[in-house]
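Build me a model from this:
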Amino acid sequence: MAGFARAIVEHPLARVLRRRPQGELALALAVCVAGGAAGVAMVAFVNAAIGGVHETVALAAGFCAAALVAVAARIASGMMFARLGEGALLDVRTQMARRILAAPYRRIEALGAARVQSVIADDAGKIAEFLVAAPHIVMNAVMVAGCLLYLAWLSWTSFILALLVTLAGSAIFHLGNLRALNDLDAAGKAQDELFGHLEGLFLGAKELKLNEGRAGAFLERSLAASVEDVRRLRLRGLRVYVLASSVAMALVYGLVGALTFATGEAAAGSTIVFLYLMMPLDSLLATLPHMQQARVSMERIDRVLADAGDAEPVAGPGRPSFRRLSLKGVGHRYFREAEDGVFTLGPIDLDLAPGEVVMLIGGNGSGKTTLAKVLTGLYPPEGGRIEIDGEPVGDDDRSRQRALFSAVFSDFHLFPTIDGLDLRDDGEPDETLDERANALIARLRLASKVSVENGRLSTRALSQGQRKRLALVIAYLEDRPIYVFDEWAADQDPEFRDVFYRTLLPELRARGKAVLAISHDDRYFHLADRCVKLENGAVVEIVAPARESCGA
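Below is the predicted model:
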């Protein structure tokens, strides 16, 4: 039992529970201990009544009191641990969301949505299941320990035999546990792949619908194979626990037989104690697999948090502003799978100033989007430096750089609300946010499709071009000094494409905004103040607007 108690204290989930209010946790544990002690008292009263040592009425009263305490403790501890468990689950999920949001963008890309979703949904769920069962585990452990102590008081011979059986059972479980943990951890990794396939089931629905053969192969080979891997690995791990617990119970059965048929005076009392002990012991052994699954889940969560890296510093309050943003000899490298090699961006020298529209042009794969991510502070430069008003930007104040930008990237995401945009310069809520949002929506001819009420979008079920217009509304509401548009007009019809280049960009310029527009629309290049052309990650041309086409 000492080993089991140490395992509880050292269990990763104990760390989660320790984050909850300590008074509440201490009370819940005390109630569990009281319930377990009451269970031991019940068997003591029964044993004494069978032995005829005391008056039956007093023993019956004691038994009833112990039974009431045990039932009350079970109810109270169950409710308290349910509260603690849900609170701990909330802490885990909130901590993960905060750490991932605070992680460097490259780390977020490397983690991938499937792995994080797997951990937050399935692994966090296993933790919740275990915490709901925690009071039963504690009470059963107390009852087992109490019965062993009571057995020592009845007969040292029986206690020594029971201790040997306990040690043998612990050793068997430990050996099985080492094997099972490896299988459960492998099942968790297989589940990450499964969540990736489930994500593809939705994101690739168009392609799968258009090709039944491909859809069938995806279901049978990819999705079904991942499901089978998870099932096989989990089942193999759980089988080890079933075998280990069964062997442990077989040892207990053997001990009951030995106490009944091969010992002396205390045999009857010891046998009764062990017959009573079998129920909490069996329940305890049955919960051990769930306890270890929860441990594996917590360790997987810890690995995700570790892979997320240290949180980046956050910019202080205040409205961002700038006079000049400069890239000086900036370079960045990353692995490009299509070429099975490293792509190098830069060194690049580039300046942005308020009231200026710059178009970034070049062929596919020339590094335009990567440059935009470096410019906005999503990727840190691996060479050169970025300056804001002549002051270099370091890793500790990268968020100050990001705070200057509103961006609509080609792979943008629309959130269901516009929360976080409802504060005025003085920090007070802006009660006109819905009105301003709906006015912009109407201007972009989306009023018949979507509206904003209490900061929430009525729908996101729009075409790609309409979604981009809605993303532009959000960017306007952010009202940052610099705007980045990554091929925004690519999904617009000719009318809105013309509105974007001839109306919206000039308006932003007139409002003193700096604009970097990644574009292939050479018919509009002459509307920019400058065109910056990239080829293979290098700036090959910076053209003034006097020429009709920057690409000429």
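
C-alpha only now, for contacts and for neighbours.
OK.

show me where the stretch 251-400 of the chain has strands.
All strands of the stretch 251-400 of the chain, identified by DSSP state E, counting those that start in this stretch, fall at 325-336, 341-352, 356-362, 383-388, 391-392.

And the chain, by the same measure?
Assigned by DSSP state E, the strands in the chain fall at 325-336, 341-352, 356-362, 383-388, 391-392, 405-408, 452-453, 456-457, 482-486, 514-518, 530-535, 538-543.

what about these, which gets the closest to Ala58?
When these are compared by CA to CA, strand 456-457 sits nearest Ala58, at 67.0 Å.

before we move on, back to that, how about the strands of the chain in a markdown table, adding mean neighbour count and distance to Phe500?
A markdown table is the format used below for the strands of the chain (neighbours: other CA atoms under 10 Å; distance: least, CA to CA, whole Å):
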| stretch | mean neighbour count | distance to Phe500 |
| --- | --- | --- |
| strand 325-336 | 18 | 24 |
| strand 341-352 | 17 | 20 |
| strand 356-362 | 25 | 12 |
| strand 383-388 | 19 | 28 |
| strand 391-392 | 12 | 33 |
| strand 405-408 | 22 | 13 |
| strand 452-453 | 18 | 22 |
| strand 456-457 | 16 | 23 |
| strand 482-486 | 23 | 11 |
| strand 514-518 | 26 | 11 |
| strand 530-535 | 22 | 17 |
| strand 538-543 | 18 | 21 |
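
Following up with a second sequence; could you model it the same way so I can compare the two?
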Amino acid sequence: MNVSLLIDFIKKESRDNSYKNILAMTLISGLSNALLLAVINYSTSKIVHGDFNYKFILIFILIFLIFIITKNRALKLTAVLVETIVFRVRERIVKYLMNTELLEFETLGRAEIYTRLTKDTNEISNSATSIANGVQAGVLVFFAIIYLGFINITAFVITIIMLGLAISNYFFSSNKIQKEIGEAVTLETVYFEKINEVTGGFKEIKIHQQKKFDLFLGRIQVIAKKLKDKKIITSSKMSFYFVFAQAFFYILLGTMVFVIPVLDQAVLTDVAKITATILFIIMPLGDAVGTFEVLNKATVAVNNLTNLEKRLKENTFGVLEDPELGGIFENFEKLKFNDLHFGYRDKSGKDQFSIGPINFEVKRGEIIFIIGGNGSGKSTLVKLLTGLYMPDAGEILVDEVDVIHENIQEYRELFSVIFSDFFLFSEMYGIKNLENSKVLKLLKQMQLSEKTGFKDGAFTNTNLSTGQRKRLAMISVILENKNVLVFDEWAADQDPEFRKYFYNELIYDFQKLGKTIIAITHDDHYFNKADKIYKMDYGTFREYKSDH
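The predicted model follows:
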């Protein structure tokens, strides 16, 4: 069990060295607990010989109070430290995530990120009390064994040997099982991915019995069974190792009572003290050993979070703390795309689907239509043109200024996009000085004023049809007031009346405001509304001449 990874993680994240205070409280708590044992044994011996003294009660109460206060303090400080660490790690990972390149995000997958930020951080959070109790129990056992040495050296040596064997065996077993815990975590991530397919594609599986059958029996049930079996194996092994370790303790107790007196007659007078000491440490030993399982899970969680944070950090550009960008491209006159190429690759680096070369230019205020069949690469092109994907080759120029990593965010800020798989946020983020009256006017313009309202920076109802939700997204686009507006099949989900409004009025209203329009569309009846039309055909790109 690589506990050093967890210890280094806590030291690194404990910026104010509060872990030292926790260690101090834990040491005092464990020592005071051991002293309680010594006071009880000593007092019992005196009482048996008729030498009772009230000062024993006072000493007992004093040590007891120290134990209670320091243990409570240790638990409280541990909870504060661990929750603060979890907060910092979540905050950093989310910051890195929000600055990670889209391609890396898509490669990671939602389930991986969700599992790390929820389950793994919860494993660390839930370990706080167990770790504090386990460490305190370990300190108690340490001092209790030292106390045992003062009682009888033979009992002390045998205890050290047997406990050393038991703990070594448990650590050796724990090292072997850590890999299986990691495999179980991986299976859980895959399981969550499949559950996400159920929730995301619920309508589709409701109307397709075979799809439902394949997803449940062919995937979810198989993965769930593997996960169940892996967890049963892991838990069974951990239980066996735990019981085996506890068995050592009872063997130790039996040795003290039945074997040592035979080997050393001088021990007979101390058997009661030795037995009381061993009984006193059995439960704390169980707590200390039980902590190893928690440490195993917490260590796996720390390893997963560390790897995720490292991966995100390596693929992060820009800083979240800098919302006010320079706007160096705000007054552009022309966007030029020269010999752009982009391709997807699998995990082994093998080329998959690619697009290019892309050669065209867009002047400010133009209306550009891009057409093409399903799978032709239109959505990939949108991500490339808007800077969400960096080209593998070629260049993007804004008025002859090359778009590179250092200014990519300024370039992205030119665009407002409604993707085909758009996401509608719960609130109007990123829009300053938002006036309710303006939003209500836009709701009326989009014929949604009877469907939803606007209050406290959010729409009061988003449980609408896809076309209506796209109109809410259009309101956000209008309020964002960006220079280049990109619509990926926006009109496809609108009724004929609103589709006509989009092509005959709305895009021209945008044009009058100096906006540039890039629209992915299949609506050939409206091709005459565009200044230029381009066609994607299985990754190739060319200008299209319309007969309309």
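
among the strands of the stretch 251-400 of structure 1, which is nearest Ala475 of structure 1?
Here strand 356-362 is closest among the strands of the stretch 251-400 of structure 1 (CA to CA), at 16.2 Å.

Mind reading off the mean deviation between that closest one and structure 2?
Superposed on structure 2, strand 356-362 of structure 1 shows a mean distance to its aligned partners of 1.2 Å (mean CA distance after the TM-score superposition for structure 1).

hang on, the earlier thing: the strands of structure 1: which one's closest to Asp185 of structure 1?
strand 325-336 (28.9 Å).

List the contacts of the closest one.
341-353, 374-375, 380-390 (CA atoms under 8 Å, 6 or more residues apart in numbering).

quick one: what's aligned to Pro416 of structure 1 in structure 2?
Superposed on structure 2 with TM-score structural alignment, Pro416 of structure 1 falls opposite Ser426.

what about its match, neighbour count?
By the criterion of other CA atoms under 10 Å, Ser426 of structure 2 has 12 neighbours.

And Leu440 of structure 1, by the same measure?
Residues lying near Leu440 of structure 1 (other CA under 10 Å) number 20.

quick one: contacts for the closest residue in space to the match of Pro416 of structure 1 that isn't next to it in sequence?
Distances taken as CA to CA, 6 or more residues apart in numbering place Ala458 nearest to Ser426 of structure 2, at 6.2 Å, with adjacent residues excluded. Ala458 of structure 2 is in contact with Ser426, Glu427, Met428, counting by CA under 8 Å, 6+ apart.

returning to that earlier point: from Leu485 of structure 2, how far off is the match of Pro416 of structure 1?
In this structure, Ser426 of structure 2 and Leu485 of structure 2 are 21 Å apart, going by CA to CA, to the nearest Å.

same question, Glu314 of structure 2
Distance from Glu314 of structure 2 to Leu485 of structure 2, by CA to CA: 31 Å.

cool, and Gly290 of structure 2?
Going from Gly290 of structure 2 to Leu485 of structure 2 by CA to CA gives 59 Å.

hang on, the earlier thing: thought the match of Pro416 of structure 1 was touching Thr460?
No. Using CA atoms under 8 Å, Ser426 of structure 2 makes no contact with Thr460, being 9.2 Å away.

List the contacts of the residue nearest the centre of structure 1.
Among the residues of structure 1, the one closest to the centroid is Ile120, at 4.1 Å (CA atoms, centre = their mean). Ile120 of structure 1 sits next to Arg93, Met96 when contact means CA under 8 Å, 6+ apart.

Return the residue of structure 2 aligned against it.
Match for Ile120 of structure 1 (TM-score structural alignment): Leu117.

separation between the residue nearest to Val477 of structure 2 when sequence neighbours are not counted and Lys179 of structure 2?
Leaving aside its sequence neighbours, Val477 of structure 2 sits nearest to Ser416 (CA to CA, 6+ apart; 5.9 Å). To Lys179 of structure 2, Ser416 of structure 2 is 46 Å away according to CA to CA.

ok, now Glu333 of structure 2?
Remark: distance between Glu333 of structure 2 and Lys179 of structure 2 (CA to CA) = 58 Å.

Check Ile66 of structure 2 too.
For Ile66 of structure 2 relative to Lys179 of structure 2 (CA to CA), the value is 41 Å.

between the two, which one's more packed in?
Ile66 (18 against 15).

if I line the two up, what does Tyr334 of structure 1 land on in structure 2?
Looks like Tyr334 of structure 1 aligns to Tyr344 there (TM-score structural alignment).

any idea how far Glu101 of structure 2 is from that match?
In terms of CA to CA, Tyr344 of structure 2 sits 14 Å off from Glu101 of structure 2.

tell me the contacts of Val273 of structure 1?
If you count contacts by CA under 8 Å, 6+ apart, Val273 of structure 1 has them with Val43, Asn47, Cys147, Leu151.
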